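1. Would you be able to build a 3D model of this:
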Amino acid sequence: MKNVGGADRAVRIVLGLALLSLLYFLPGYWKLLGLAISLSVLIPGLTQRCAINKLLGRNTCKIR
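-> Next up is the predicted model:
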């Protein structure tokens, strides 16, 4: 079931892409941490499914 939609989805995608672009500037092992954080924000935005939203009972998707 989709639980990410609207502005929440747009913010996650833009923030994830912005964090991915910062990987160019990060040195060494910081790139791995940056990659993990950016993908954890970007993937729920693209798939419209977030485990944390599900655990908290939140749903920002208008279509059910």
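2. alpha carbons only for contacts and neighbour counts from here, please
-> Noted.
3. tell me the contacts of the residue nearest the centre of the chain?
-> Centroid-nearest residue in the chain: Val41, 1.9 Å away (criterion: C-alpha atoms, centre = their mean). By C-alpha atoms under 8 Å, 6 or more residues apart in numbering, the contact list for Val41 reads 12-13, 15-16.
4. 10 Å instead?
-> 9, 11-17, 19, 35, 50 (C-alpha atoms under 10 Å, 6 or more residues apart in numbering).
5. Can you tell me the element it falls in?
-> Using DSSP states H and E, Val41 maps to helix 30-47.
6. right, and the helix or strand after that helix?
-> Past helix 30-47, the next helix or strand by DSSP H and E is helix 51-56.
7. any idea how far Gly57 lies from Cys50?
-> Between Gly57 and Cys50 the computed distance is 11 Å (C-alpha to C-alpha, to the nearest Å).
8. compare with the first, here's sequence two:
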Amino acid sequence: MECNIGKTDRIIRIIAGILIIGAGVYFQSWWGTIGAVPIVTAAFRWCPAYLPFGISTAKLE
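-> Model prediction:
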């Protein structure tokens, strides 16, 4: 897997994931588990949704 998520994208995904999980806990909804998706993609620095479109926010090395 080639990384296709850059630093700024990772930070946004982590913050969004934490907020979604927090909202799920606050509202006592299982929808908070959806917050794990952006956190996992940020952790692996790879987004499968970017793949078919050839999108990459990662800097070229």
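9. How close are the two chains, by TM-score?
-> After superposition, the two chains reach a TM-score (TM-score structural alignment, normalised by the length of structure 2) of 0.81; 60 aligned residues with a C-alpha RMSD of 1.5 Å.
10. How many neighbouring residues does the equivalent of Leu32 of structure 1 over in structure 2 have?
-> For Leu32 of structure 1, the aligned position in structure 2 is occupied by Trp30, per TM-score structural alignment. The tally of other residues near Trp30 of structure 2 (other C-alpha atoms under 10 Å) stands at 11.
11. Next up, the contacts around Trp30 of structure 2.
-> 21, 23-24.
12. do the same with Ala42 of structure 2
-> By C-alpha under 10 Å, 6+ apart, Ala42 of structure 2 lies in contact with 4-7, 9-14, 17, 36.
13. Now a ChimeraX select for only the buried ones of those residues.
-> Filtering those down to the buried ones (16 or more other C-alpha atoms under 10 Å) takes a single ChimeraX command:
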select :4,5,6,9,10,13,14,17,36
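14. Which elements pack onto the lengthiest helix in structure 2?
-> Scanning structure 2 for the helix with the most residues, using DSSP state H, yields helix 7-26. In terms of contacts (3 or more C-alpha pairs under 10 Å, 6 or more residues apart in numbering; DSSP states H and E), helix 7-26 of structure 2 is packed against helix 36-44.
15. Tell me roughly how far the helix it packs on lies from structure 1 on average.
-> The superposed helix 36-44 of structure 2 is, by mean C-alpha distance after the TM-score superposition for structure 1, a mean 1.1 Å from where its aligned residues fall in structure 1.
16. same thing with stretch 16-23 of structure 2?
-> Mean deviation for stretch 16-23 of structure 2: 1.2 Å (mean C-alpha distance after the TM-score superposition for structure 1).
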